[in-house]
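[1] from the sequence below, what's the structure:
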Amino acid sequence: MTNRSSDILKKPDWCFNRSIYKSAGYSETDLDRPIIGIANAWNELVPGHTNLRQLADHVRKGIHMAGGTVAEFGVIAACDGTAQGHAGMHFILPSRDLIASDIEVMVEAHRLDGIVLLGSCDKIVPAMLMAAARLRIPAIFLPGGPMLGGVESDGRKSDLTTMSEGLGMLKSGRIDEATYGNLEESCGPTCGSCAFYGTANTMCCMAEAMGMSLPGAALVPGVYNDRLRLGEATGQVIVDLVARNVTADNIITFEALENAIRVLMATGGSTNAVLHLTAVAAELGISGAQMMDAYDRLSASTPQVAKVNPASKYDMEDFHKAGGIPRVMQAVATLLHGDCLTVSGGTVTENLEGYRYKFPPNPEVIGSMDRPFGEQKGLAILRGNLAPATAVTKPAAIDPAMHVFSGVARVFDSEEAAEEAILAGRIEEGHVVVIRYEGPKGGPGMREMFKAMKYLYGMGLAKKTALITDGRFSGTNNGCFVGHISPEAADGGPLAAVRDGDRITIDIPAGKLELHASDTEIAERLEKWSRPAPKFTRGYLGIYAHLASSAADGAVLRVPEEAC
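    Sure, this is the predicted structure:
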């Protein structure tokens, strides 16, 4: 097979290009080998990425050992946690599509032969998978690994989200300032993606489940030496993938995405995975409707066989030691497409048959289909007169007593307004907090209602209230919540018609999200509605708000039909 890079490096016609590479320090021998990119999201701002420089050195070692030439470049990576609760959160989801395009530009402009994708956090991981699917070249994803848990708090090891829960406890007098101050020093003791099963770790697990990472790669903690050995192995594997011309679209198929959905449901992963897997699928021409149908269909027949924080006291290190994604996939093997190809060169079935576990099983973390933690859906798709194009919730993180909840609407047109009301004590038992104009266009950027849910938890209202939104949630949220409501309010969806005092019912078993108003009443209200002015008209957010599609379609960027 002729390498892609050879197309622009052959003598004598392409000697100009060769001279550019040599100006960067490459040798004659380097240019005769396949040129492997490393898209490295290392920076000094995101704890999930601060170890990627060291990890990249081991990937480089593996590439050199296997006979490849390394071409490393940087990729932006913003931290969801740092961006929570202020204007910076508008940029987080939009950064996903920017990163995917950034990688696409670098790979295509330099005709790289293959790509190793190094990242760990919420939007960076799906962005990298989107880029791989779009480019359709040999690619492999390697996460930096999760963080270790912190000091015990409220009956479990603490993590970075403990600070938001703790603020609610502090405000309500459940803890004192000294205890709260100590948490700041001890809840995030190491580098790595956050120690709970939020979006970051969920998406790393999804990458492994769909075959884009080596078996076991998702959950080895960032401070373990096994993470460095995975780096070296990943570097060797990408050279082999290039030699055999195994491209990302050979691996990311609809069947592989279904495997990922099965694992998502079996582990009770983040609701954001619905948004991101749909976006990855869109790169392959798979529609949002087809993906939503798959979530609905597969969730109904996938028992929850793993239970980790926020659904239990066990964190990501515990999940890894219990066997991680390989043991989960073994537990639900009869539900998987075992013949799907993976980056290891083996099929799903072959990988599971040959996998060697380093720790004994822990049935309190990973169970079996015979003895699942629950028959309820890990995630659920809801429809109804408030969500004609679907909404998403997470039954695995909701107390079963709250799976059907009916209450009185308290309506807020921004995340900040809702948070202020919660901390001021204006939300009471029986309220349904409605946060709208926070969707892909309206936000813009579909911010996470992370703090709002954590404040309700801290105020002791998590099992007495509900929250619905056209925005998103963090994977660590619990309580009764529904997000991704589509169409969003800014697009004239029914959520824009809700008023204070309306009654709303969430019925997860029935898959319903309903406003207690007639179709005529809703239509009359929407006739009087006017679209709010865009919050941003300049810069990247102005572009994103104009081009972002519905959450039901993955919130991917699309050229408006009138421009075609």
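[2] going by C-alpha atoms from here, please, whenever you check contacts or count neighbours.
    OK.
[3] give me the buried positions along the strand of greatest length in the chain.
    What stands out as the longest strand in the chain, according to DSSP state E, is strand 404-412. For strand 404-412, a neighbour-count test (16 or more other C-alpha atoms under 10 Å) marks Phe405, Ser406, Gly407, Val408, Ala409, Arg410, Val411, Phe412 as buried.
[4] and if you look at stretch 141-159?
    141-150, 156-159.
[5] would you check which pair of those residues lies furthest apart?
    Phe141 and Arg156 (30.9 Å; C-alpha to C-alpha).
[6] before we move on, back to that, need the buried residues of stretch 141-159 in CSV (columns: secondary structure and distance to Gly67).
    Below are these laid out as CSV (DSSP: H, G, I helix; E, B strand; the rest coil; distance: C-alpha to C-alpha, whole Å):
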residue, secondary structure, distance to Gly67
Phe141, strand, 19
Leu142, strand, 20
Pro143, coil, 23
Gly144, coil, 24
Gly145, coil, 26
Pro146, strand, 30
Met147, coil, 33
Leu148, coil, 35
Gly149, coil, 39
Gly150, coil, 41
Arg156, strand, 47
Lys157, strand, 44
Ser158, coil, 44
Asp159, coil, 41
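[7] and these, which is closest to Ala260?
    Phe141 (14.6 Å).
[8] what's around the residue nearest to that closest one when sequence neighbours are not counted, how many residues?
    Spatial nearest neighbour of Phe141, excluding adjacent residues (C-alpha to C-alpha, 6 or more residues apart in numbering): Leu117 at 4.6 Å. Around Leu117 there are 28 other residues, counting by other C-alpha atoms under 10 Å.
[9] one more, please, to line up against the first structure:
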Amino acid sequence: MIRQWNEESMDHRNTLLYAMGISPEDAARPIIGLINSWNEMNPGHFPFKDVIAEMKEEIYKAGGLALELPITGVCDGICSNTPGDRYTLPARDLVSSEVETVAELNMLEGMIIMATCDKVVPGMIMGALRVDIPTVMLTGGYMAAGHYKGKMLTLTHTKQAYAAYIAGDMSEEDYKGIVRNACPTPGACPFMGTANTMCAMAEVLGLSPHGNASVRSQTPRWHEMAREAAEKVVEAVKEERRPSDFIEQKSFENVVRYMMATGGSTNSLLHIP
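    Here you go, the predicted model:
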């Protein structure tokens, strides 16, 4: 066990777990936190509610007890070009503190951190590296591309379309049509912006399942990865394998090489250090 409990403290905790219907037998299992940033204001994080039950099932079969712990998950796009932009980078450090707090306060044996978007992925990784308990990350997969009048669209096309509309080069009907069709499904905005760049960082660091950063959200393969993450975190708990056992200085140097090779987001300069 990663954590050291005395009998009185363990019994005091278990009394409170019993209040929520957890049996004495289940309370004796290693508790794995599902650190979930799901909310209804962030399409990148919206899919996570679909896999909670699956991950709980896999963790239980492997001998653990998964308990969900929700934390902040902001979307940079929601507040774009508004006063809310002032809050996105500070939100990263808020997230890192939340991860650290829920992991240490609850004396978790391990955790799955669940995030997709620009500031939340690096924030969760920062918190996980501070806590240094067995951790696996699941990222939310990418959004499907949109289409309008035969052309492929992503979120960035809405800004281009607005400029054309204001300049008088595009009709209001076409502008609104692009806005309506640019983001057809949940997931990370499907271009190499900060969200997908950070999801790739998590994978390159060895925190998320192989291929997680390049899988479409809500697909059968993405659901398989959620179950894989659940299996891997219990393995890590049993082996007491911490992030510091495999993430080193050279790991971050490898991330920098990946960013340079793929044209990753320049926001990497804010997050990797």
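[10] superposing both, give me the TM-score.
    TM-score for the superposed chains, counting by TM-score structural alignment, normalised by the length of the second structure: 0.96, backed by 273 aligned residues with a C-alpha RMSD of 1.5 Å.
[11] coming back round to it: what span of the second structure lines up against the longest strand of the first structure?
    Alignment of strand 404-412 of the first structure against the second structure: no match, by TM-score structural alignment.
[12] what is that strand packed up against?
    With contacts taken as 3 or more C-alpha pairs under 8 Å, 6 or more residues apart in numbering; DSSP states H and E, strand 404-412 of the first structure sits against strand 431-435, strand 503-507.
[13] so where do the strands sit in the second structure?
    31-36, 65-70, 110-114, 135-138, 146-148, 151-153.
[14] ok, residues contacting the third one?
    By that I understand strand 110-114 of the second structure. 31-37, 48, 103, 121, 124, 133-140, 229-230, 233-234, 236-237 (C-alpha atoms under 8 Å, 6 or more residues apart in numbering).
[15] now the residue most central in space within the second structure: how far from Ala62 of the second structure?
    Central residue of the second structure (C-alpha atoms, centre = their mean): Ala115, 1.2 Å from the mean position. Counting by C-alpha to C-alpha, to the nearest Å, the gap from Ala115 of the second structure to Ala62 of the second structure is 23 Å.
[16] swap in Asp93 of the second structure?
    Going from Asp93 of the second structure to Ala62 of the second structure by C-alpha to C-alpha gives 33 Å.
[17] what about the aligned residue in the first structure for Pro24 of the second structure, neighbour count?
    Applying TM-score structural alignment, one finds that Pro24 of the second structure aligns to Glu28 in the first structure. By the criterion of other C-alpha under 10 Å, Glu28 of the first structure has 10 neighbours.
[18] okay if I get the strands of the second structure as a markdown table plus distance to Ile166 of the second structure?
    Listed next are the strands of the second structure as a markdown table, based on distance: least, C-alpha to C-alpha, whole Å:
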| stretch | distance to Ile166 of the second structure |
| --- | --- |
| strand 31-36 | 40 |
| strand 65-70 | 41 |
| strand 110-114 | 39 |
| strand 135-138 | 40 |
| strand 146-148 | 19 |
| strand 151-153 | 19 |
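[19] any idea which of these gets closest to Met170 of the second structure?
    Of those, nearest to Met170 of the second structure by C-alpha to C-alpha is strand 146-148, at 13.7 Å.
[20] who are the packing partners of that closest one?
    Partner elements for strand 146-148 of the second structure (3+ C-alpha pairs under 8 Å, 6+ apart): strand 151-153, helix 172-181.
[21] 6 Å instead, please
    strand 151-153 (3 or more C-alpha pairs under 6 Å, 6 or more residues apart in numbering; DSSP states H and E).
[22] the strand it packs on vs the first structure, average offset?
    When the first structure is superposed, strand 151-153 of the second structure averages 2.6 Å from its matched positions, counting by mean C-alpha distance after the TM-score superposition for the first structure.
[23] which residues does that strand contact?
    Ala145, Gly146, His147, Ala182 (C-alpha atoms under 6 Å, 6 or more residues apart in numbering).
[24] also stretch 259-267 of the second structure?
    Gly193, Thr194, Thr197.
[25] mind doing that once more with 8 Å?
    So stretch 259-267 of the second structure is contacted by Met192, Gly193, Thr194, Thr197, Tyr258, Ser268 (C-alpha under 8 Å, 6+ apart).
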